[in-house]
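S.K.: What shape does this take:
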Amino acid sequence: MKSDFKFSNLCGTVYKQGNLVFTPDGNSILSPVGNRLTVFDLVNNKAVTFPYENRKNIDRIALSPNATLLISVDEDGRALLVNYNRQIVLHHFNFKSKVYDLQFSPDGKYFAVTHGKQVQLWKTPGFHREFTPIVLHRVYTGHYDEVTCITWSPDSKYFLTTSKDMSARVYSTNPIEGFVPFTLSGHRDTVIGAWFSKEQDTIYTVSKDGALFEWRHQLINPKAQDSDSEDESAMEVDDGPRRWSAVQRHFFYQDHAKVVCAAYHAASAMMVVGFSNGVFGIWELPSFNNIHTLSISQKKIDSVTINKSGEWLAFGASKLGQLLVWEWQSESYVLKQQGHFYDMNCLSYSSDGQSVVTGGDDGKVKVWNTVSGFCFVTFSEHTSRVTATEFAKNGQVVFSASLDGTVRAFDLVRYRNFRTFTSPTPVQFSTLAVDPSGEVVCAGAQNTFEIYVWSVQTGKLLDILAGHTAPISGLAFSPTAQFLASASWDRSIRTWDVFGRGKSVESFTHLSEVLALAFRPDGKEICGSTLDGQLSFWDVDNALQTNVIDGRRDISGGRKAEDKITAENSTSGKHFNSLCYTADGSCVIGGGNSKYVCIYDIKANILVKKWQISKNLSFDGTLEFLNSKNMTEAGAMDLIDDDDDMSDLEDRQDNALPGTKDLSKRNVRPEIRTKAVRFSPTGRSWAAASTEGLLIYSLDDTLLFDPFDLEIDITPETILETLDEKDYLKALVMAFRLNERQYIQRCYEAVPPSDVRLVARQLPSKYLERLMKFIASYMEDSPHLEFHLIWCTSLLISHGKYLKDHSGEFLTVFRGLQKGVGKLHEDLAKVCNDNTYTLEYLLSQAQKN
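M.R.: Sure thing, here's the model as predicted:
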């Protein structure tokens, strides 16, 4: 059993807080998800989360213009300098203050950081090892309150700053003779953004109260000149002293909503503004024409950004955990993702391991693609918390149980709820189990202590199994035999003959409350987790206890901010709430109200490995030792809200009804815990539903050995020499290593049709995706129809198993090939039809003659 599982991806959370950043090519967007960072590839439809973690939730990110260096800063001002391409942390740094904005200069030489009332300009570090990689260049002062935004001029010689003192200032990167920093004042609220126009002769500033000012660089008291000397007067005017003056004042009237964020695209002179009521608008400047005004939700938009070409707009809403990418010209969504609004409670893998279904406190059931990391369907029929989800064995049906008293079945082909199972009297369902054949579904009740059995085909209630004297905590069907096992707080696990005449077959008594159970894949063993932190293993056939593992010391860890006792003596979280066997049945994995997930070897009775699911100090329960200086008479310092962002009256007003509580307004920090853990049926990965989201850990199989990297000096000359020697496979691989399209095309066409199948069979898997992408793109321009089809057929026959196992990674390639073959088929059919009509015409004319 391999145990070197490493963090692979984070699903279920697409945006938490902070700013969004497009990559320079505009094809990907970077989004902070807690203390991690996720890159959404909008072209290839894939999301990847970086493996490193910040100390706390990320508050600001910045990417260098050449997309090589990335800086992420958390809430306390602690920063990580990251190599973006290799996803490796190069350096740790502390700015010692909350960072409101961080921007690289367009030439990439400097980056500017807000530091209270000051602005610090730092030199961009290099890639070589240095003792002090980040060197301070200059410090700029002049504002009377905290600086909130920084914007560079296109030539990197100047930058603009905005502040809470309701002003903006213009600074120069280096001292310029005759230049004096200038203050742009006149707004009546916090200035949230300032931008240069494309020609740098105009500045636009936007304030929180919805005012947009246009500033021009004009003369100070220009003298009137005679019409006879227009040329001379023009020269005198150009040489006179100038200042920035407000020439236009525009206002956004959005029903008293405050401006929260704004972005400006200089090339197209387009301004995008996000408001506190969930509305965003697009204005064309300097004419101030409103192009679009659309509503995303009822919550405020926290971040907005525009890609380099100005076609795509990205919006982030932290209250809903929502990320949107919108193409404003076609008025269509490029990306629309949203995680669970509250906690994620349960998860289940599909039979092929390609999909994961999750349920949350918000009543939604979401299905995620494990390869792309995207949610492709959301079911919102439940009206209360979803407590359990299960995939049917065929993978096309999802079942879910909820506290609203219903069990629902969803069809993943038509994306609809086709069955709803209810009980004669209203109950709250806490557990769920589906028969391996998919014909019977069972659910356990929290309040009546009964198990309900329904037929999936008819939707009728078949039986009610009674016998437990406490809430049902777990249900599972045997993978091989036709019986059901149930766990309860009455300190027992019972097996039920659902399909026979008998009711209860056997009862396994424990010394404490049973919280979870799991069947071994062969169905001969049951594992139960109890409240005292033990894992009990039972032989199903002989009803004997075979093994006991004490996991209290392994699962315990972490102290809450208000804990008076140490983590070792704390009783909270010292048990497993979720269990699952590995694919081979040799190990069992468990998680609970703790920051740890443990995996045990059953035969050796030892802990194999323990993973810490998060190191985010913004969560409660991640610290092992508390600092006594953070404890005050009013409680823990971390729980005291000292953020001044709630300074507006509408943010501080409580409009809720008396006696009600809005769960979205958290007054305490969320606690780190694992609600559910599941192993993939393939055995290559496992997933955990945690406070952070859906964490996926997998075996690292992305690195493929390529001997050509080690022993060949690859140049155009050596490629042509290899091709002359008729070593087609080596020449093709060398061309891919050189990555020049003309040589790839030449080597590709040089392969004789009779040798294509042999070359395709010996092609390394590392170059399979690149070759298929090349064929898909070259197929549109090349007339060699049969040659391309021979290549496609040979690659699919030779590498069919590999392509099937990695089908999620090759979806984009398959779409490209299908598009190319479809276009060739249409063109060929059109030519054939034309030739048919031509031949029929010629034959008819010949008969007439």
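S.K.: contacts and neighbour counts: CA atoms only from here.
M.R.: Noted.
S.K.: What is the neighbour count of residue 292?
M.R.: 14 (other Cα atoms under 10 Å).
S.K.: so residue 202 sits right up against residue 213, yeah?
M.R.: No - applying Cα atoms under 8 Å, one finds residue 202 not in contact with residue 213, separated by 10.2 Å.
S.K.: the more surrounded of these two?
M.R.: The residue with more neighbours, out of residue 202 and residue 213 and counting by other Cα under 10 Å, is residue 213; that gives 22 against 18.
S.K.: Also this sequence, please, to line up against the first:
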Amino acid sequence: MLCSLSGQVPIEPVVSLKSGHVFEKRLLLKYLAQNQQRCPVTSEALDAERDLLALQTIKSSSSSVNINATFTPEAGSIPQLLSTFQNEWDAVMLETFTLKQHLEQTRQELSHALYQYDAACRVIARLNAENATLKERVTQLAAGGQEDVDMGDTFGTLGPEILATVEAKQKELAKRRKDFKKKDGPQRAALLSGLQDWKMVSSHTLHDSDKPGVTCVAIDAKHPTIVATGGVDKQVKIFDTDKQQLVGTLTGHNKKLSHVEFHPTVDMVLTTSFDKTVEALDLTGRRIWSANKYKKAANEARCARFHPDGGIFGTAAKSKLVQMWAVNSLSNVVTFEGHEAPVLALAFSENGYHLASGSEDGVLKLWDLRKATSFYELDLNKEEPTLKLGAINAISFDASGSYLAVASARSVQVLAEASKNRWEVVKSLSDHKAAVTGIQFAQNSSFLASTSMDRSLKIYR
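M.R.: Model prediction:
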């Protein structure tokens, strides 16, 4: 039976009623006095009077009489020295026990610290490896980004749901188009009877000021109050003319936008850019993301337009060609040739079979989609030499197909169909302070929107 403090056979043994440990009474009382009455083994509160039980041994229970009980030793006597040595021994035992406790605690802390150090070394090694891999990839991308990459002829489709919507709308519009010339066209043209009195009603600056300039504009046919603008800042801004606030921003191109266009039947925007790409962007729920990248063209895509029924879209590039693409197969179905300068603008008439194109030299051409030929040509610089119109940056038919807005220089010219082979200027708008880059009639002919390199979007009605 050994003392839990000294590890020696106790002279006056006591046992803790709480823990069952045996102690030398003398050592235990000293320890309790120094450590707030706490058990040295379990650290529980220990009352010396109630929680300790003295153990009776043969030596301590002997009935022999201590003949020296009344003897008082002198200070330098052997009994006094033995008592002093005993006290010192007790102190050493108490200190040794405390040191053992501290040593065990230090060992545990050291073990925990070593585990943490090992884990940290592993994490640092993994992060260094990932960092080296990322640096290598960035180097490869930077090197590859300086070269043209052949994207091939294989690319995605729009999905069965969108194609089904487009086909259904095509059939619906094909039936209605038979009555367009006699009924719908004249009724829509009547909406612009007060065009001569139109003026600017609002002006907005939506794009970044550090890269000034708005390059294109489009109005949603399904939601006529929603206007999209593309800028030099590579972004497309979605603006609500009723709420007079910005409702969305599209990103994805690497260079400035050249054209933006809403699809007439589904929530999709078509954008073209000087990065030589055409993108379709999905606007489902007004949450905007990139839906599909079309084939990378060999020339800078300058503009793109959807046909009113949504079944085809036209693109024009720096190559002076106008190309028609089928939405269901994303294949080139016809190419128009005839411009002598790069084509900058396209517009489909609501009658479904006329296409207008404008070029850098100020020439406006009208095409018959049924015959794939040009049936009318107008050189605006010769027709209006005093205006010095220059390049045709954008064009837009109204809902009747009887009016055509042309953006160039710092003005907007609205032409009306005077006869089958003759168009004339009926309204001129000159509120912009820089070149007008975009023009669009609202589907319901309620207003006209224009954009310019002066960073502004202007609304006329």
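S.K.: Just give the TM-score of the two.
M.R.: Scored against TM-score structural alignment, normalised by the length of the second structure, the superposed chains reach a TM-score of 0.50; 262 aligned residues with a Cα RMSD of 3.2 Å.
S.K.: Distance of residue 775 of the first structure relative to residue 525 of the first structure?
M.R.: 51 Å (Cα to Cα, to the nearest Å).
S.K.: pretty sure residue 414 of the second structure is touching residue 427, no?
M.R.: Yes - contact status for residue 414 of the second structure versus residue 427: in contact at 5.1 Å, counting by Cα under 8 Å.
S.K.: Can you pick out the residue with more neighbours from those two?
M.R.: Set residue 414 of the second structure next to residue 427 and count neighbours by other Cα under 10 Å: residue 414 wins out with 22 against 15.
S.K.: ok, and the closest non-adjacent residue to that one?
M.R.: Nearest in space to residue 414 of the second structure, with sequence neighbours left out and distances taken as Cα to Cα, 6 or more residues apart in numbering, is residue 405 at 4.3 Å.
S.K.: roughly how far apart are that neighbour and residue 416 of the second structure?
M.R.: 9 Å.
S.K.: Which residue of the two possesses the greater neighbour count?
M.R.: More neighbours surround residue 405 than the other of residue 405 of the second structure and residue 416, with 24 against 18 (other Cα under 10 Å).
S.K.: Correct me if wrong: the more buried one contacts residue 411.
M.R.: No - with contacts defined as Cα under 8 Å, residue 405 of the second structure does not count as touching residue 411, sitting 10.4 Å away.
S.K.: list the buried ones in the helix or strand containing residue 381 of the second structure?
M.R.: Using DSSP states H and E, residue 381 of the second structure sits within helix 380-383. Residues 380, 381 are the ones in helix 380-383 of the second structure that count as buried (16 or more other Cα atoms under 10 Å).
S.K.: And the next helix or strand past that helix?
M.R.: Counting by DSSP H and E, what follows helix 380-383 of the second structure is strand 394-397.
S.K.: Give me the helices and strands touching that following strand, please.
M.R.: When contacts are defined as 3 or more Cα pairs under 8 Å, 6 or more residues apart in numbering; DSSP states H and E, strand 394-397 of the second structure packs onto strand 343-348, strand 354-359, strand 403-408, strand 436-441.
S.K.: ok, residues contacting it?
M.R.: 216, 344-350, 356-358, 403-408, 437-441 (Cα atoms under 8 Å, 6 or more residues apart in numbering).
S.K.: All the strands of the stretch 251-400 of the second structure, residue numbers only.
M.R.: Taking DSSP state E, counting those that start in this stretch as the criterion, the stretch 251-400 of the second structure carries its strands at 257-262, 268-273, 278-282, 289-293, 301-306, 312-317, 322-326, 332-336, 343-348, 354-359, 363-368, 373-379, 394-397.
S.K.: Looking at these, spot the one closest to residue 14 of the second structure.
M.R.: Residue 14 of the second structure sits nearest to strand 289-293 of all the strands of the stretch 251-400 of the second structure, at 80.4 Å, using Cα to Cα.
S.K.: in the closest one, what's buried?
M.R.: In terms of neighbour count (16+ other Cα under 10 Å), strand 289-293 of the second structure has its buried residues at residue 291.
S.K.: do stretch 735-744 of the first structure as well
M.R.: Buried-residue list, stretch 735-744 of the first structure, by 16+ other Cα under 10 Å: 735, 736, 743, 744.
S.K.: Report the two members of these separated by the largest distance.
M.R.: Farthest pair in these, by Cα to Cα: 736 and 743, 8.4 Å.
S.K.: From residue 171 of the first structure, how far off is the closest residue to residue 150 of the first structure other than its chain neighbours?
M.R.: Once flanking residues are discounted, residue 150 of the first structure sits nearest to residue 161: 4.7 Å by Cα to Cα, 6+ apart. In this structure, residue 161 of the first structure and residue 171 of the first structure are 8 Å apart, going by Cα to Cα.
S.K.: For those two, indicate the residue with more neighbours.
M.R.: Neighbour count, other Cα under 10 Å: between residue 161 of the first structure and residue 171, residue 161 has more, with 28 against 19.
S.K.: which residues touch residue 239 of the second structure?
M.R.: So residue 239 of the second structure contacts 226, 227, 228, 245, 246, 247, 248 (Cα under 8 Å, 6+ apart).
S.K.: export those to CSV and tack on neighbour count?
M.R.: Listed next are the contacts of residue 239 of the second structure as CSV, based on neighbours: other Cα atoms under 10 Å:
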residue, neighbour count
226, 20
227, 24
228, 25
245, 12
246, 15
247, 15
248, 15
